[in-house]
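Chemist: sequence and predicted structure, then a few things I'm wondering about:
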Amino acid sequence: MYIAIAGNIGSGKTTLTKMLSKHYGWKQYLEPVAENPYIDDYYKDISRWALNMEVFYLKQRFKNLLEIQHSKETVIQDRTIFEGVYVFAANNRKMGNMDQRDYETYMELFESMMEVVEMPELMIYLRSSVPHLVKNIQKRGRDFEKSIRIDYLQGLNKRYEDWIKDYKGRLIIIDGDNLEFGENPEDFRKVTDLIDAELFGLFAEKGV
């Protein structure tokens, strides 16, 4: 089974991925932030490095997906190839960080990959406001994230909402502003109750 966690920068998706992996015994695939050779340059000059950044993540997520699709274990992934394309790359195009020629080339590459890509059997979306994202980004203190602009986060949030609104697969939406699942066991239990209900047929509401 393939389960994915979606969410903006600072939404807590990596924390939730690790917690759910431990709770259920699922194999985790974390986003390769530290391994990205473009990330420092990207946040210093987004328009110069946007295509390089997005192609690296597209390549890495596609590689992970091929491994996931051949795995016999239940897998949980921190950020999907789909939000990389429909949220991050789309936001860079909208903000003018990728020109139309580069964007079309990128999308043609993605569309070729889609011929062998399978959708997650469950998508968990962490919905968070920009102030909440900023608080979490500041708390973790990554040097390369200090230059992230508010309008960049706002654009990503809009793209996320547009994407989720039209998402066709099985979906759970978590209110990231009001659930401190990383610190509060009761809030984490609310999240696992939703997952149990969706995967195993136990009764619960569709969102918290």
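Modeler: That came through, no problem.

Chemist: from now on I want contacts and neighbour counts done on CA atoms only, so please keep to that.
Modeler: Noted.

Chemist: right, and Ser21 touches Gln28 too?
Modeler: Yes: with contact defined as C-alpha atoms under 8 Å, Ser21 and Gln28 form a contacting pair (5.9 Å).

Chemist: name the residues contacting each of these two.
Modeler: Counting by C-alpha atoms under 8 Å, 6 or more residues apart in numbering, the residues touching both Ser21 and Gln28 are Ile76.

Chemist: more neighbours: which of those two?
Modeler: Gln28 (21 against 18; other C-alpha atoms under 10 Å).

Chemist: OK, contacts around the more buried one?
Modeler: With contact taken as C-alpha under 8 Å, 6+ apart, Gln28 is in contact with Thr17, Lys18, Ser21, Val75, Ile76, Gln77, Asp78.

Chemist: make it 7 Å
Modeler: Thr17, Lys18, Ser21, Val75, Ile76, Gln77 (C-alpha atoms under 7 Å, 6 or more residues apart in numbering).

Chemist: quick check: it is in a helix.
Modeler: No: membership of Gln28 in a helix is not supported by DSSP: H, G, I helix; E, B strand; the rest coil, which gives strand.

Chemist: nearest spatial neighbour of it, skipping sequence neighbours?
Modeler: Spatial nearest neighbour of Gln28, excluding adjacent residues (C-alpha to C-alpha, 6 or more residues apart in numbering): Ile76 at 5.0 Å.

Chemist: structure B:
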Amino acid sequence: MKYQFLAVEGPIGVGKTTLAKKLASHFNARLLTDTEDSNPYLGSFYKQQNARAFHTQIHFLVSRLEALNNPEIIQTEQPIVADFFIQKDKLFAELTLDHTEWWMYSTISEQLLQNVPRPDLVVYLQAPLAQLIERIERRGYNYERRIDSHYLEELSALYERYFHTYCDPLLIINTADINLADSEADVSELCHRIAEFRGGRQFYNPQISG
């Protein structure tokens, strides 16, 4: 893989971790995964968002920073595939924090993220709301059972807005008609698209491209 650092992004349930694992295996890259179930505040957050929103965001920020600042990660010559893009964490904060919490979170994150490396390529996964809900239900995480569909819809809209103005290399994938979990052919085609990526902003819509 010609990219030293690739990040997979997209809303909850779109398949970030599933794809990141397959890309890491295909490209012989080191996998940097974000284990959401290790966040002790997440269950309470989904139950009542305003109760633990700030704690949830700070925990994600710190844990992801620790992963990215791991000396083994920084010093390795092996490519890295991550299932998160830490610079976009503010999307969740923007949606869930009140004004005071947002100001505090922004101040903290801006200081901590100053020297954090940015991915050479972001793979942004999209899916319709109904599919996100279906995939979340299928994987059956207890702490996700209380996710509100309106929250998912707003989050997806924030992702769209954020990446609409994103200027670094970006590959946008419509996952509505592909099976990243079980289809080797779909994953192989996506790996080919990544290997052939030439920079800028590109779209891959399997329904259209065939």
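Modeler: In hand now; what should we look at? From a predicted model like this one, the values you see are computed outputs, not experimental measurements.

Chemist: looking at the contacts of Gln28 of the first structure, which are in helices?
Modeler: Among the contacts of Gln28 of the first structure, the ones falling in helices (DSSP state H) are Thr17, Lys18, Ser21.

Chemist: for Val123 of the second structure, helix, strand, or coil?
Modeler: Applying three-state DSSP: Val123 of the second structure is strand.

Chemist: typo on my end, it should be Phe84 of the second structure
Modeler: Relying on three-state DSSP, one would call Phe84 of the second structure coil.

Chemist: tell me the counterpart of it in the first structure.
Modeler: Counting by TM-score structural alignment, Phe84 of the second structure lines up with Arg79 in the first structure.

Chemist: for its match, which non-adjacent residue is closest in space?
Modeler: Nearest one to Arg79 of the first structure, counting by C-alpha to C-alpha, 6+ apart, is Ala6 at 5.0 Å.

Chemist: so which elements touch the longest helix belonging to the second structure?
Modeler: In the second structure, assigned by DSSP H, the helix with the most residues is helix 49-68. Applying 3 or more C-alpha pairs under 7 Å, 6 or more residues apart in numbering; DSSP states H and E, one finds that helix 49-68 of the second structure makes contact with helix 42-47, helix 90-96.

Chemist: what's it in contact with?
Modeler: Residues from elsewhere that reach helix 49-68 of the second structure (C-alpha under 7 Å, 6+ apart): Asn39, Tyr41, Leu42, Ser44, Phe45, Ile86, Ala93, Thr96, Leu97, Glu101.

Chemist: where in the first structure does it fall?
Modeler: Mapped onto the first structure using TM-score structural alignment, helix 49-68 of the second structure spans residues 46-65.

Chemist: how big's the offset between the matching stretch and the second structure?
Modeler: Taken over the aligned residues, the distance from stretch 46-65 of the first structure to the second structure averages 0.7 Å (mean C-alpha distance after the TM-score superposition for the first structure).

Chemist: mind listing the helices for the second structure?
Modeler: Using DSSP H, the helices of the second structure run over 16-26, 42-47, 49-68, 71-75, 90-96, 99-112, 129-139, 149-164, 184-195, 206-209.

Chemist: among the ones you listed, which is nearest Leu171 of the second structure?
Modeler: With C-alpha to C-alpha as the criterion, Leu171 of the second structure lies closest to helix 184-195 of those, at 7.9 Å.

Chemist: now do the closest one against helix 16-26, angle only.
Modeler: 80 degrees (axes from the mean of the first three to the mean of the last three C-alpha atoms, to 10 degrees).

Chemist: for the residue positioned nearest the centre of the first structure, give me its contacts.
Modeler: Closest residue to the average C-alpha location of the first structure: Arg79 at 2.9 Å, with C-alpha atoms, centre = their mean. Residues near Arg79 of the first structure by C-alpha under 7 Å, 6+ apart: Ala4, Ile5, Ala6, Glu31.

Chemist: now do 8 Å
Modeler: Counting by C-alpha under 8 Å, 6+ apart, Arg79 of the first structure makes contact with Ala4, Ile5, Ala6, Gly7, Lys13, Leu30, Glu31.
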